[in-house]
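Visitor: Sharing a sequence plus its predicted fold:
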Amino acid sequence: MFIAVYRFTVISGKEATFEAAWLKRTQGIYLRLGSLGFRLHRQANGDYIAYAQWHSRETWLNADSEHLDEHYMRARDDVQRCLLSDETLFEWDVVEDYLQIRAFK
């Protein structure tokens, strides 16, 4: 498994547009390009951090968003119009995985 972590700095006042477009775009990446899903977080300073999970680094590297249909490409463009900057912070290969979706009982 492979993880990529991104940081997005959004133009003030465009946060709601960014969040909606980010969700639509990442749904397309999940449905069409083989990701295992994403999480979007907001830092105290207003920047967003996204966590993306993939089957492998190779799948991530070959996930070309140009293969998304027009609906998802519009969302990609909407995301870009909201940004001051974006960057990939980390690229990690998972060594061990014990992330759970339910509390231990």
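Guide: Arrived safely, thanks for sending. Bear in mind the structure is a predicted one, so any value in this text is a computation, not a measurement.
Visitor: Every contact and neighbour count from this point should use C-alpha atoms.
Guide: OK.
Visitor: elements contacting the helix ranked longest in the chain?
Guide: Determined from DSSP state H, the single longest helix within the chain is helix 15-33. For helix 15-33, the helices and strands in contact under the criterion 3 or more C-alpha pairs under 8 Å, 6 or more residues apart in numbering; DSSP states H and E are strand 35-42, helix 70-81.
Visitor: Is G46 in contact with F8, as I believe?
Guide: No: using C-alpha atoms under 8 Å, G46 is not in contact with F8; the gap is 9.2 Å.
Visitor: From the neighbour counts alone, determine which of these two ranks first.
Guide: F8 (22 against 14; other C-alpha atoms under 10 Å).
Visitor: leaving aside the residues next to it on the chain, what's closest to the more buried one?
Guide: Closest residue to F8 apart from its sequence neighbours, by C-alpha to C-alpha, 6 or more residues apart in numbering: D86 at 4.4 Å.
Visitor: let's bring in a second one:
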Amino acid sequence: MYFAMNRFKVVAGSEDEFETVWKNRDSRLHENPGFVQFRLLRGATNEAEGYTAYISHSMWESEEHFIAWTRSESFRHAHKNAGQSKVLYKGPPVFEGYATVIGD
């Protein structure tokens, strides 16, 4: 399994709007070969720095499946309006990818 995650710092007070953007996205992930699961995770609010942490978390059968998705029309469609939400973020998202070493 391969796990692809983007970490977001969402401006404090913009959490509902950020979550609405994600809830209303037409991601079409389920149509892609090798896609297993998606979750949007909400973390703690860092009041001193004025943001709430979020992670978009997708699971794929392999890294190759994930990379194929990032080169697909489905990926371009899912991200076509991403720039409109920049005002909600403190900096760009940070990508992290992980391959399973031990696990079921």
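Guide: Cool, the structure landed. All values derive from a computational prediction rather than experimental measurement.
Visitor: residue closest to the middle of structure 2?
Guide: When C-alpha atoms, centre = their mean is applied to structure 2, the residue found nearest the centroid is S56 (2.9 Å).
Visitor: wait, isn't P33 of structure 2 in contact with H65?
Guide: Yes: here P33 of structure 2 reaches H65: they are 6.6 Å apart, a contact under C-alpha under 8 Å.
Visitor: Out of these two, name the residue with the larger neighbour count.
Guide: Taking neighbours as other C-alpha under 10 Å, P33 of structure 2 and H65 compare with H65 leading, 17 against 13.
Visitor: After alignment, which residue of structure 1 pairs with that one?
Guide: Structural alignment (TM-score structural alignment) places H65 of structure 2 against T59 in structure 1.
Visitor: To what extent does the helix or strand containing its match diverge from structure 2 after superposition?
Guide: Per DSSP states H and E, T59 of structure 1 falls inside helix 57-61. Average distance, helix 57-61 of structure 1 versus aligned residues of structure 2 after superposition (mean C-alpha distance after the TM-score superposition for structure 1): 1.0 Å.
Visitor: List the buried residues of that helix.
Guide: 57, 60 (16 or more other C-alpha atoms under 10 Å).
Visitor: Identify the spatial nearest neighbour of the match of H65 of structure 2, chain neighbours not counted.
Guide: G34 (7.1 Å).
Visitor: how about that neighbour, what does it touch?
Guide: For G34 of structure 1, the contacting residues are 54-55, 59, 63, by C-alpha atoms under 8 Å, 6 or more residues apart in numbering.
Visitor: which of those has the most neighbours?
Guide: Neighbour counts for the contacts of G34 of structure 1, by other C-alpha under 10 Å, peak at W54, which reaches 23 neighbours.
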